[in-house]
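# test case, fold it:
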Amino acid sequence: MGFNKKTIEDIEVRGKRVLVRCDFNVPLKDGVITDENRLNGALPTIKYLIDNGAKVILCSHIGKDASKTLEPVSKRLSEMLNKEVVFARDEEVVGANARAAVEKMNDGDVVLLENTRCRKEETKNVEEFSKELASLADIFVNDAFGTAHRAHCSTVGVTDYVDTAVCGYLIQKELKFLGDAVNNPVRPFVAILGGAKVSDKIAVINNLLDKVDTLIIGGGMAYTFLKAQGYEIGTSLVEEDRLDYALEMIQKAKDKGVKFLLPVDHRVATEFKDVEPVVTEDQNIPAGHMGLDIGPKTEELYADAIKDAKTVVWNGPMGVFEFENFNKGTIAVAKAMADADATTVIGGGDSAAAVNILGFGDKMTHISTGGGASLEFLEGKELPGIVALNNK
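Coordinates of the predicted model:
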């Protein structure tokens, strides 16, 4: 997907009512936001609109349904912007409170609507709710990359009922870094894929093998590739129905001249617990043991491949990084990326959480805010929330 979409800088916003779809799906504990990355990601677009005299109407979902409110977000945003963000508490999202709040707005004011998933129509992209959202605004801005792969009322439906639909800075940045990394990489281009299942990454592996110089596999999905080649994997996670596919991908890499790296040793345990690991001597895992992380020799092999890269994209941890005894492989990969003289892009989800928790976040060129959206982008899919915006 090339980037040819209009952005907020391509249009006049002064005096206009601008509906901005943000990604405020933040974790809460006792009503307090525990990770503000997504709020920080939204600030540049919101500040630009305030500074340029727009009437800024923010909307987002939080959680999977109507059980959570965006009120804590309005309070925290008010502090971050040093300016009141009026919270329009409305179970129907676009109700009397929301309309009254928008009616009162002056240029540069900010209103936040309630959780869009208070409306069941949201995720089904029902025309009626899309029209209601659009009725509040002259212009629609999508800046929620994390939901760009979903065709919902607040990401896609609303664009049918406004003349102007553009992207904000966050989406522009995501498409620049992910797009350039995947479609115009400075070589050597190394991609690292981890996580539990091969089936989650089938299309990604297939797409990346046409683009990369080296593909590194770690995490639970590695054991399916190893078993397919006849190695012993003990009680490790395996997808029996993906063994033929694993061999096909290994063959495709050979045919394309792509280096396909799999673990050469492992940290294993007899149960899924944070216990003292046993390190295997080679690729084989002894009976009664499960692989929970890559081993020290593999760390070296992977770090070596990353060291000379000019572009590195990483999606998915190397092991059970939540366990202190089994986060060593993920740390080694993060450190190798931090030390590399390369454009380093983290494709959202667990790998983004891992690099932030492990303290390498500020060493990466770009950390994507969208897990599912990043994955679909890496698969080569078009994202409906982007497609719906006006072309330049």
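# alpha carbons only for contacts and neighbour counts from here, please
OK.
# now do the helices in the stretch 151-300 of the chain.
169-183, 202-208, 221-228, 243-256, 296-307 (DSSP state H, counting those that start in this stretch).
# list the contacts for residue 25?
If you count contacts by C-alpha atoms under 8 Å, 6 or more residues apart in numbering, residue 25 has them with 38, 60, 61, 62, 63.
# could you do residue 215 as well?
190, 191, 192, 193, 208, 209, 258, 259, 260, 261.
# ok, now residue 309?
187, 188, 189, 190, 340, 341, 342.
# and what of residue 347?
Listed by C-alpha under 8 Å, 6+ apart, the contact partners of residue 347 are 313, 314, 315, 367, 368, 369, 370, 371, 374, 375.
# now with 10 Å?
Residue 347 makes contacts with 174, 178, 193, 313-316, 366-375, 377-378, as judged by C-alpha atoms under 10 Å, 6 or more residues apart in numbering.
# another one to check against the first:
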Amino acid sequence: MAIPGGTKTDQSYGASHSLMCINHIPVENMRVVIRVEFNEPMTDHVVINNYRMRMTIPTIKYALKWRARAVIILAHFGDPRGKRDSDLSLKTICDEMATLLGETVIFVPRTVGKDVMTTINVVHPGSILMLENLRFHAEEDQGGYMAMPDCRLRPMDMLNNPTRYIPGGFQAEVNAQYCEELSRLGDIFVNDAFAALHLDHASITGNFRPTRVCGFLVKNELKYLAKLLNYPRRKFLVILGGVNFDDKMDILPGIFREVDSLILAGKMACLFLKVEHGLKTGQMTFTKHQQQRAREMIKLAAYYKCRIHYPVDLTVSQDNKLDKLKQVSISEGIPNGYNFVDIGNLSASMFTRIIKRKNMIFWMGTTGNGQIDYERSGTKPLMEALSSVTHDPEKAAMTIIGGRGLSQIVEKYDPDHEAFTHLTTGGRTALELIAKRHVVGLEPLLPRPGKRPLSLLGPNEFLEFRDAVVMLRCDLDLPMDDGVPLNAFPLQHLVETIKFIQKKGVQAIILVSERGHPDGRHVDALSMEEIKPLLEELLEQPVLWNPEVLTPGEDNPAAGVAKGSIMLAENIGFHPEEAGFMLTESGERVPVSHEQTNAFRAHLNKIADVFVNESFGSVHRAFSSVVGIARKPRLAGINLKKQIYDYVDIRRQLDGSFLLIMGAEVVDELMYRLLLLYGALDIVDSVFLCGHMAAAFQSAAVTSPFKELRDAQILIPRIVHKARLKKVTLAQVTDHYASKDPSNPEEETKVVLVEASLPKGFIRCDMGPASMA
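Model prediction:
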């Protein structure tokens, strides 16, 4: 039998990408379209479980808080198969949503068309609209891939439905037109329908021209699932139950690759028991195809060393009479005339013991067919065991559950969701993410090739690169005093990233950094060898020293090293190709040829399989180790990602009170800082200048150490003029400390006003007491 799906070391398509969320973009005065999944259970037009609806409220309220012009909600309900059906209208859902939000929600009885656009354009700013059921349009279920010219056709889809993928066919044209109409509804498209991300539907995968981001629900779901996938403490258990199992069979190969143990309950357990142990199934019947698929899955589980746990007894009923339940062993089987209801008591006890040995658990589907009440079901003892391992302080298990049946039980018996870590709104989507580390609905939300040089590495990413060699660009330019770092804080963040990558089973990590300003020359005082013992102390493991790893010619530096090794390269600044120039002893700047730089960059691409940048201080520089990596998975480290997001949040949350304090330690940085300041005047309302920045402003019109910086003398008056136009306050130091030797604490220190001349032999060393006050 051919083994589908590859091996456990395969990387998943799209795994290293990251998603933009609604809080990363401006929404003010925008029409925000939010795709949600409100396919909630309903009886007599009354919503029984509104959990998914409640989980989308933060996204809707965020758009309203930041003054969106209108919020347009798109959803589907039931399966009307492209025809209008009053029983499947979203009017009831709309009323329920209005109650939950405490706001008026305007129901629009159409999904696309001129009437819909007219309504959207005439409503008052800040209005919420819910459009009619998307599935009233047959084009919705036909998918969006053919309407996406920049998306690959998937071979399996072409085999399963060849008529849909006829080049230039009518269906493609209809889908493209429908997607075009959906795209006109708004300026920003937010996908918060986590439970529908596995569906190739037009509103999920279609080619929408507006900005496409995820909502808080999708972001939160991915965060929890990524903890299962990215922190594999390995005792990973998946529990599959419920009545429907055909769709689960398709993704079992991926489940086998990811988990150590699988508990089968529900109707699927009966199928596997019939195939492997000859279980008599009573009134239940299984097709030959289903039985053949089960045999293949059993062989795959053995291949991937995933242990399957089956029930040892079952609860059955005759003619579905629940007042006369009977427990039978697997050897007895289900008698003729009887049907499966749930797992038995012995099975529940056995599964409970298995759960208590695990620390990562995903559970989808009840243990039975949902006919008996929760108190008598096998679901209850398993739920209690789940709560036990979740709240055990020593085990602290990560537990996620999903599926409509389980969700209803939780909402009724555990409304505060205390028995587990997370209740997912989309069990099938979550299961597919675990198995494939990707779902089709994430495709349109991913940054397009060439748009972003780095993806983001971190707890919310689906990332796998086992047995890979990772080049980690970091910042080890630490101030040192006799071999002791004056500030080891950056090392602590670096250690966090290194340990995170090591947990993924990499072969080796090569640390690459610049130290000081060697300007393309070998300077012994700036060697990285001095940093090696500091890293070993923090990492609590040996660090290999390889000063030749960056020298062209050594293309496989990790050959022969132990798995998970850490290798420290020599100062990359010793190579003139890093910055593109070399400074001679006379101070002359000699550029490096393009051929030489390209050869050096080609070598950097050969020595590793994956590139991770954890050097926040160098991402603005066009160094070879920053921008010269091509054809590799290129990722941002955990700390770099955090700092980027922190600054994005600061930029987004500006409320008009923004003080910028800017100095410059060395004269070489002055022009660069001045250019930054000129741009910053657009977003700040106050600037405090200190250090060489203040000295430059004070000395701009007179003879000064900066007289040779002609560009700076031109730019400073422009900065002052722009600050006046923008009404930005420019404040400077009024006094400063001066000393003959600032590095000597015993040296005499004087306080000098800025308008006074410095005493002979004295130099500025810091702002004075009046400026500090």
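# sorry, back to before: so which of the contacts of residue 347 of structure 1 are in helices?
Cross-referencing those against helices under DSSP state H gives 174, 178, 371, 372, 373, 374, 375, 377, 378.
# make a markdown table from those residues and add neighbour count to it.
Listed next are these as a markdown table, based on neighbours: other C-alpha atoms under 10 Å:
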| residue | neighbour count |
| --- | --- |
| 174 | 22 |
| 178 | 24 |
| 371 | 21 |
| 372 | 18 |
| 373 | 25 |
| 374 | 27 |
| 375 | 20 |
| 377 | 22 |
| 378 | 25 |
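# which one of those is nearest to residue 253 of structure 1?
Nearest to residue 253 of structure 1 out of those is residue 378 (C-alpha to C-alpha; 17.1 Å).
# contacting residues around the nearest residue to the closest one once chain neighbours are set aside?
Excluding the flanking residues, the one nearest residue 378 of structure 1 by C-alpha to C-alpha, 6 or more residues apart in numbering is residue 204, at 5.6 Å. Counting by C-alpha under 10 Å, 6+ apart, residue 204 of structure 1 touches 193, 198, 315, 375, 376, 377, 378, 379, 380, 381.
# cool, residue 688 of structure 2 as well?
659, 660, 661, 662, 663, 694, 729, 730, 731, 732, 733.
# what about it, which SS state?
Three-state call for residue 688 of structure 2 (DSSP: H, G, I helix; E, B strand; the rest coil): strand.
# now, the contacts of residue 25 of structure 1 that are in helices?
Taking DSSP H, the ones among these that sit in helices are residue 38.
# and the contacts of residue 25 of structure 1, which is closest to residue 109 of structure 1?
Ranked by distance to residue 109 of structure 1 (C-alpha to C-alpha), the contacts of residue 25 of structure 1 are led by residue 60 at 17.6 Å.
# burial measure for the closest one, as a count.
21 (other C-alpha atoms under 10 Å).
# residues touching the residue mapped onto it from structure 2, list them.
Counting by TM-score structural alignment, residue 60 of structure 1 corresponds to residue 75 in structure 2. Counting by C-alpha under 10 Å, 6+ apart, residue 75 of structure 2 touches 34-39, 90, 93, 111, 130-135, 193, 196, 203.
# coming back round to it: give me whichever of the helices of the stretch 151-300 of structure 1 is most buried.
Per-stretch averages of neighbours, counted by mean count of other C-alpha atoms under 10 Å, single out helix 221-228 among the helices of the stretch 151-300 of structure 1, with a mean of 25.
# counterpart of that helix in structure 2, which residues?
Aligned by TM-score structural alignment, helix 221-228 of structure 1 corresponds to residues 268-275 of structure 2.
# average distance between the matching stretch and structure 1?
Here the mean offset of stretch 268-275 of structure 2 against structure 1 after fitting is 2.0 Å, by mean C-alpha distance after the TM-score superposition for structure 1.
# just put the contacts of residue 25 of structure 1 in JSON lines and tack on distance to residue 85 of structure 1.
Shown next, in JSON lines, are the contacts of residue 25 of structure 1 (distance: C-alpha to C-alpha, whole Å):
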{"residue": "38", "distance to residue 85 of structure 1": "17"}
{"residue": "60", "distance to residue 85 of structure 1": "14"}
{"residue": "61", "distance to residue 85 of structure 1": "17"}
{"residue": "62", "distance to residue 85 of structure 1": "17"}
{"residue": "63", "distance to residue 85 of structure 1": "21"}
